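Peer 1: sequence and computational prediction follow.
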Amino acid sequence: MTQRLILAGGGGFARELYFWSAACIEAGTLPPLAGYLDDGGDVLAKLGYEIPWLGSIADFVPTTEDAILLAIGSPAAKRAVHGKLAVRGGAFPRMIHPLTRVVRTAKVAEGVIFCPGSAAGPDTRLDRFVTINTDSGLGHDAGVGEFSTLSSRVDLTGHVQIGPDVTIGSGATFMPKVKVGAGATIGAASVVYRSVPAGATVYAAPAKRLKSR
């Protein structure tokens, strides 16, 4: 196993992972936390966090001992930061918090983050760098495309398919077999009864289309 854990990002989600990764470190599924990266300088020190700033994402060169968690919510920003660090040899572990429920038939790819209380049911699929925030879950046969982010308390029922680079707000619910296209945005507390095209923004209960790219 790699020898040290690094958080890429210094915003709100990084502060959450600062605490949630501790349980994984204690369980032995992640290496010890060494510090974080942020292009804005040592932003966490200003908030009283005692975690070393290891420099900017733009300048950081990973070693073979580094395991990097993308502590970033925005799919576009996650993808951009991954591109910068991967080309320099960065390695990206999965983080599956001990208080999650992930069945053995779930397919969980590189860099996926499961926060406390999240779940993935039978034959689910989570592509690279998906973030599943607190108390969100995937029903049987659901799938989420790479770099997508589920905020807290999102419910994907059976056979729902989420494309890549999708942002889903807190409390959104998806009826069975709904499909969401790449780059779509689903507003908080939306109830999605119908499939959503790529690039669309929907909001409300039932969710209504507001705009497309």
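Peer 2: Perfect, I can see it now.
Peer 1: contacts, neighbours, all on C-alpha from now
Peer 2: OK.
Peer 1: just give me the longest helix of this structure.
Peer 2: helix 12-27 (DSSP state H).
Peer 1: which strands or helices does the helix or strand just after it pack on?
Peer 2: Following helix 12-27 in sequence order, the next helix or strand is strand 33-37 (DSSP states H and E). Applying 3 or more C-alpha pairs under 8 Å, 6 or more residues apart in numbering; DSSP states H and E, one finds that strand 33-37 contacts strand 4-8.
Peer 1: what's the offset of the strand it packs on from the middle of its chain?
Peer 2: Taking C-alpha atoms, centre = their mean, to the nearest Å, one finds the center of strand 4-8 at 15 Å from the center of the full chain.
Peer 1: that strand to strand 33-37, inter-axis angle?
Peer 2: 20 degrees (axes from the mean of the first three to the mean of the last three C-alpha atoms, to 10 degrees).
Peer 1: OK, contacts around the residue most central in space within the chain?
Peer 2: For the chain, residue 131 is the residue whose C-alpha lies nearest the centre (C-alpha atoms, centre = their mean; 1.7 Å). Residue 131 sits next to 73, 112, 113, 114, 147, 148, 149, 150 when contact means C-alpha atoms under 8 Å, 6 or more residues apart in numbering.
Peer 1: just put the residues you listed in TSV and tack on neighbour count.
Peer 2: Formatted as TSV, these follow (neighbours: other C-alpha atoms under 10 Å):
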residue	neighbour count
73	22
112	25
113	27
114	28
147	28
148	32
149	27
150	26
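Peer 1: those residues into JSON lines, with extra columns for distance to residue 197 and secondary structure?
Peer 2: Formatted as JSON lines, the contacts of residue 131 follow (distance: C-alpha to C-alpha, whole Å; DSSP: H, G, I helix; E, B strand; the rest coil):
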{"residue": "73", "distance to residue 197": "22", "secondary structure": "coil"}
{"residue": "112", "distance to residue 197": "24", "secondary structure": "coil"}
{"residue": "113", "distance to residue 197": "26", "secondary structure": "strand"}
{"residue": "114", "distance to residue 197": "26", "secondary structure": "strand"}
{"residue": "147", "distance to residue 197": "17", "secondary structure": "coil"}
{"residue": "148", "distance to residue 197": "15", "secondary structure": "coil"}
{"residue": "149", "distance to residue 197": "17", "secondary structure": "strand"}
{"residue": "150", "distance to residue 197": "18", "secondary structure": "strand"}
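Peer 1: can you convert the residues you listed into JSON lines and add a column each for distance to residue 56?
Peer 2: Output for those, formatted as JSON lines (distance: C-alpha to C-alpha, whole Å):
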{"residue": "73", "distance to residue 56": "18"}
{"residue": "112", "distance to residue 56": "23"}
{"residue": "113", "distance to residue 56": "22"}
{"residue": "114", "distance to residue 56": "25"}
{"residue": "147", "distance to residue 56": "21"}
{"residue": "148", "distance to residue 56": "24"}
{"residue": "149", "distance to residue 56": "23"}
{"residue": "150", "distance to residue 56": "26"}
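Peer 1: next up, a second structure to put side by side with the first:
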Amino acid sequence: MRPLILAGGGGHCLSVLDTVHRIGYYDEIIILDVAERVGGTVSKYTIWGTEASLPELYGKGCRDIMISVGSTASTAVRRAIAEKIERCGFSFVNLFDPSAVISAEATLGKGIFIGKNAVVNAGAVIGDMAIINSGAIVEHNNFIGEYSHVSVGSVLCGDVEVGPDCLIGANATVLPGVHIGKNSIIGAGSLIYRDVPSGSKIYGGNR
């Protein structure tokens, strides 16, 4: 048996599950979530337990885990879950959809999810726990900081730097060479022409 633990049973978990099925490596899926959702279902899977179950699962020989909580306004929940997981000794796996195009010249951290039809080009660096969601394009020599989320259909042109804990909203475009500071939110559909200071929230663009 090759079990995989998914920490989080919301909408993002459905996307992760679909990629897990398409990869075909794991034959047992264990989903954890908050107490009030235990016993409910995600797709065909019953939510097995909560984070409190982690030591028990480790004792049973489970090792591979992915945080399947998405992020919108904040990455705090994902970070808190990761800290608990690390204390238990699990191994964060990377899950890349088979339809994604990932350059052999890209550098990838741990715990990364790359969704359907996403592109990660040569020279890109993707930090730990990042999400590169369906159809996103991360062009050459990009740097994506840890826990950042590049949402569906976003386009990051060449030499873009995204700090940790950022959200690049759906269908946003970031022009070449732009630096986006940590803890920033770029709203859906925004067009980013110039550097963005840390902690910024930009909706629409910054011409």
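Peer 2: Everything's here; your move. Just so it is clear, the model here is predicted, and its values are computed rather than measured.
Peer 1: mind listing the helices for structure 1?
Peer 2: 12-27, 75-86.
Peer 1: to residue 170 of structure 1, which of the ones you listed lies closest?
Peer 2: Among the helices of structure 1, the nearest to residue 170 of structure 1 by C-alpha to C-alpha is helix 12-27 (14.0 Å).
Peer 1: buried set for that closest one?
Peer 2: The neighbour-count check on helix 12-27 of structure 1 (16 or more other C-alpha atoms under 10 Å) flags 14, 15, 17, 18, 20, 21, 22, 23, 24, 25 as buried.
Peer 1: residues in contact with the fifth one?
Peer 2: Just to be clear, that refers to residue 20 of structure 1. By C-alpha under 8 Å, 6+ apart, the neighbours of residue 20 of structure 1 are 97, 115, 116.
Peer 1: I'd say the second one and residue 137 touch.
Peer 2: No - under the criterion of C-alpha atoms under 8 Å, residue 115 of structure 1 lies out of contact with residue 137, with a separation of 10.5 Å.
Peer 1: burial of the counterpart of residue 32 of structure 1 in structure 2, as a residue count?
Peer 2: In structure 2, the residue matched to residue 32 of structure 1 (TM-score structural alignment) is residue 27. Here the count is done by other C-alpha atoms under 10 Å, and residue 27 of structure 2 has 11 residues near it.
Peer 1: swap in residue 102 of structure 2?
Peer 2: Other residues within reach of residue 102 of structure 2, judged by other C-alpha under 10 Å, total 21.
Peer 1: hmm, it is touching residue 121, no?
Peer 2: Yes - the pair residue 102 of structure 2 / residue 121 is scored as a contact, 6.2 Å apart, by C-alpha under 8 Å.
Peer 1: among the buried residues of helix 12-27 of structure 1, which one sits closest to residue 210 of structure 1?
Peer 2: Checking the buried residues of helix 12-27 of structure 1 one by one against residue 210 of structure 1 (C-alpha to C-alpha), the nearest turns out to be residue 14, at 30.5 Å.
Peer 1: what does that closest one align to in structure 2?
Peer 2: Match for residue 14 of structure 1 (TM-score structural alignment): residue 13.
Peer 1: excluding its backbone neighbours, what's nearest that match?
Peer 2: residue 68 (4.9 Å; C-alpha to C-alpha, 6 or more residues apart in numbering).
Peer 1: run a quick neighbour tally on whatever residue of structure 1 lines up with that neighbour.
Peer 2: If you follow residue 68 of structure 2 across to structure 1 using TM-score structural alignment, you land on residue 71. The local packing of residue 71 of structure 1 (other C-alpha under 10 Å) involves 24 other residues.
Peer 1: follow-up on the earlier one: now the helices of structure 1 in TSV, with distance to residue 159 of structure 1?
Peer 2: Output for the helices of structure 1, formatted as TSV (distance: least, C-alpha to C-alpha, whole Å):
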stretch	distance to residue 159 of structure 1
helix 12-27	28
helix 75-86	22
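Peer 1: quick one: which of these is nearest residue 185 of structure 1?
Peer 2: helix 75-86 (10.5 Å).
Peer 1: show me what that closest one is packed against.
Peer 2: Right, helix 75-86 of structure 1 is packed against strand 66-70 by 3+ C-alpha pairs under 8 Å, 6+ apart.
Peer 1: the strand it packs on vs structure 2, average offset?
Peer 2: Following the fit onto structure 2, the mean deviation recorded for strand 66-70 of structure 1 is 1.2 Å by mean C-alpha distance after the TM-score superposition for structure 1.
Peer 1: list the buried residues in that strand.
Peer 2: So for strand 66-70 of structure 1, counting by 16+ other C-alpha under 10 Å, buried means 66, 67, 68, 69, 70.
Peer 1: quick one, what contacts the third one?
Peer 2: Read that as residue 68 of structure 1. Here residue 68 of structure 1 is in contact with 5, 6, 7, 8, 90, 91, 92, 93 (criterion: C-alpha under 8 Å, 6+ apart).
Peer 1: do the first one as well
Peer 2: For residue 66 of structure 1, the contact set (C-alpha under 8 Å, 6+ apart) comprises 2, 3, 4, 5, 6, 90, 91.
Peer 1: how about residue 154 of structure 2?
Peer 2: Counting by C-alpha under 8 Å, 6+ apart, residue 154 of structure 2 has contacts 135, 136, 137, 168, 169, 170, 171, 172, 173.
Peer 1: nearest residue to it other than its sequence neighbours?
Peer 2: Using C-alpha to C-alpha, 6+ apart, the nearest residue to residue 154 of structure 2 is residue 171, at 4.2 Å.
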